[in-house]
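Undergrad: no sequence on this one, just coordinates:
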């Protein structure tokens, strides 16, 4: 398709968008009486309007039934989490038995590392990507310290080549092979939070398993954003937050994947009563008998008021399906990229640089833009003029045009505001 940088063309694309009505399903912050241009779905997704009813239903059941809501609510609380198995399995490419919901993201990664990071005197190293999300870095450091290893010895970062913004797949595979028999775990982000680069998880998993390591992924920026086939790729485990592209609300519950090949294993785990045999859970037995499947990794009973917004969103994803979301995501992101290049050309170039891969297979719903000759003042200008975006040091703004609620006209409007901001410096 040949794009045009005009409002009429953007409106034409919107009129042809089969998902256009879903924009009306979300609550937008307002700027001068109009919806903002919202680019931070990679940090916190907008609130679905249907969320309020899901929460109110729980509040009503709590008020009317009190403790009996566990069993007699319209959606009984004791098995509320099971409603996520089917929709989330479709989103991440898993079997329903491989899915559970519990806790929050870093808590779940720590709990999963109890099972999947079991270092020995000779096999103790963890491979991660350079500039992983800080919470992951802190997690790695505390885990290896807990097991008695030094960070500089046990944590191996795969680095970008000099002068490049993204990590090459061949460098990841080469590093896995180099560490070889000393490698216990590969754990990286499915999508790098800073650049928006999508990693080849299938190839990485195959390489890790070939040298005898376990392989997991932090899917915070991937779940609800890219095509995932966790079961087919033979990934050992994964976890993701739900409040970015999945629009479940601030700090909300995390999803987990544990491949079925581990469901009957003797892997260590930290146990709790919600992971105990469901049919016997309330018999208060002294010996832990885990639920078959990923639910057996649960620890505590679940925060139903937090799960309610997540369920509202998960069911919306089930209505639409990832295929349609990805189709729109690709065109919407391509149009944003076109707008950026058009504005840069109008301003004689060299104003900014897109550091996200140009190859559509290596990126998703984010373009990270390095500002040359600009600074925080441009970001501030955007924010003051109705564009909510994200600033990352030293000089990057991240733009995430989420296909559920962003429009093509948003992309055009952003381009015009960006141009005005640069000219106003």
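TA: Perfect, I can see it now. Remember, it's a predicted structure, so these values are computed and weren't measured experimentally.
Undergrad: only C-alpha atoms from now on, for both contacts and neighbour counts.
TA: Will do.
Undergrad: run through who's touching stretch 372-389.
TA: Stretch 372-389 is contacted by residues 30-31, 35-40, 350-353, 390-391, 395, 397-399, 414, 417-418, 421-422, 425 when judged by CA atoms under 8 Å, 6 or more residues apart in numbering.
Undergrad: list the buried residues of it.
TA: 374, 378-379, 381-383, 385-389 (16 or more other CA atoms under 10 Å).
Undergrad: would you turn those residues into a markdown table with distance to residue 179 and secondary structure?
TA: Listed next are those as a markdown table, based on distance: CA to CA, whole Å; DSSP: H, G, I helix; E, B strand; the rest coil:
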| residue | distance to residue 179 | secondary structure |
| --- | --- | --- |
| 374 | 41 | coil |
| 378 | 43 | helix |
| 379 | 41 | helix |
| 381 | 47 | helix |
| 382 | 45 | helix |
| 383 | 45 | helix |
| 385 | 49 | coil |
| 386 | 48 | coil |
| 387 | 45 | strand |
| 388 | 42 | strand |
| 389 | 39 | coil |
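Undergrad: check it against this one:
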């Protein structure tokens, strides 16, 4: 939809919402209330809303536990022995992978460390990790600790590519230059799919191509990309990726995370921290002393699946399967473009949008700064909370608003901008 077709009126926004083919999915979520009305919830980039199907999904497993106890592993309505496999196909569809390339397990930070055991294999000649400056703390802490663990010096061997674009964004030219300059000594490139503070999307396939050409292993943190962007992990050629599921995937606070290992590593004899549930399932219960990994991503599992934590993810992925990622991405681009247009048209003297304007370089998230500075930005953020507009704040001065296509509307975008205008006076 061209921006010339947008209108900043409630009549227009409500007409778009009424014509939205995905409008019914909003009714499948619990929307928090504020002073008797639904909040305008723009925080799916931090914690997605609860699908209404989650309660029944958890209750079903509680019922099996109470009625069958240990036998629910084999005789439950969804036998627990195979429970992690129930989310596999839908997760693979969301991230653009082959089913055996993905697994739901652990947390993002734990999975990142497990992947680096296998895919960060530094040597004296090639000890370094390349990452973006200003990365999310999980990545920064994990990567620095891995460099130290292997006996190398982060001040020399953790290479951080500095932003060179507007608002602190990072150009592909800067990434390409860093790989060309340092690639000969880089063991691992680890970048995000979406930079958490700026909302900038990175070109995974190009980064993989550049990194592999220099002999580097390439992995991604997709915390802000999964369920948000059209991903093609298998096609990208990435060696591995990790993500959480409590943001756009709506699986609940601290939900089970996900990991991807490319098919070419499915049968590879890679070093790993082994666990019982990663052992080949055909011989797992023979309890032998020698670890034989299950082919594919399942081989990186440590323990049996957490049933009560996987049930919400299963319920949420059912929603994604019915809505369809292509349809969700299409709506997301229109919603984000509308919010972008409203801000640029009505608030250009007050706000700067940090996130790139190019739809190919952003997802649902828009990061904004108040031109008057950090203290004014905090004041606006608190004003929005008081008006029932829920975004989030990231230091030092960024407000993030993410119109999520499963439950946000055009009218929400207009309402958020009207709330900002009430603060500007």
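TA: Nice, I can see it. Computed from a prediction, not measured in an experiment: that's the story for all the values here.
Undergrad: what do we get in the second structure for residue 421 of the first structure?
TA: Aligned counterpart of residue 421 of the first structure in the second structure: residue 423 (TM-score structural alignment).
Undergrad: give me the mean deviation of the helix or strand where that match lies from the first structure.
TA: Taking DSSP states H and E as the criterion, residue 423 of the second structure maps to helix 410-424. Once fitted to the first structure, helix 410-424 of the second structure is off its aligned match by 0.9 Å on average (mean CA distance after the TM-score superposition for the first structure).
Undergrad: can you pull the contacts of the counterpart of residue 404 of the second structure in the first structure?
TA: Counting by TM-score structural alignment, residue 404 of the second structure corresponds to residue 402 in the first structure. Counting by CA under 8 Å, 6+ apart, residue 402 of the first structure touches 39, 41, 245, 329, 365.
Undergrad: SS state for residue 402 of the first structure?
TA: Secondary structure for residue 402 of the first structure, judged by DSSP: H, G, I helix; E, B strand; the rest coil, is coil.
Undergrad: what do you get for residue 128 of the first structure?
TA: Here residue 128 of the first structure is recorded as strand under three-state DSSP.
Undergrad: next, count neighbours for it.
TA: 22 (other CA atoms under 10 Å).
Undergrad: which residue in the second structure lines up with it?
TA: By TM-score structural alignment, residue 128 of the first structure lines up with residue 131.
Undergrad: and the helix or strand that residue 334 of the second structure is a member of, which stretch of the first structure?
TA: Using DSSP H and E, residue 334 of the second structure maps to helix 325-346. Using TM-score structural alignment, helix 325-346 of the second structure corresponds to residues 322-343 of the first structure.
Undergrad: centre of the chain versus that stretch, how much separation?
TA: Distance of stretch 322-343 of the first structure from its chain centroid, counting by CA atoms, centre = their mean, to the nearest Å, is 18 Å.
Undergrad: what do you get for stretch 337-351 of the second structure?
TA: Distance, stretch centre to chain centre, for stretch 337-351 of the second structure: 26 Å (CA atoms, centre = their mean).
Undergrad: quick one: buried residues of that stretch?
TA: Judged by neighbour count using 16+ other CA under 10 Å, the buried positions of stretch 337-351 of the second structure are 337-343, 347, 351.
Undergrad: over to stretch 98-112 of the first structure?
TA: Neighbour-count burial for stretch 98-112 of the first structure, counted by 16+ other CA under 10 Å, picks out 98-106, 108-112.
Undergrad: that stretch maps to which residues in the second structure?
TA: Under TM-score structural alignment, stretch 98-112 of the first structure corresponds to residues 101-115 of the second structure.
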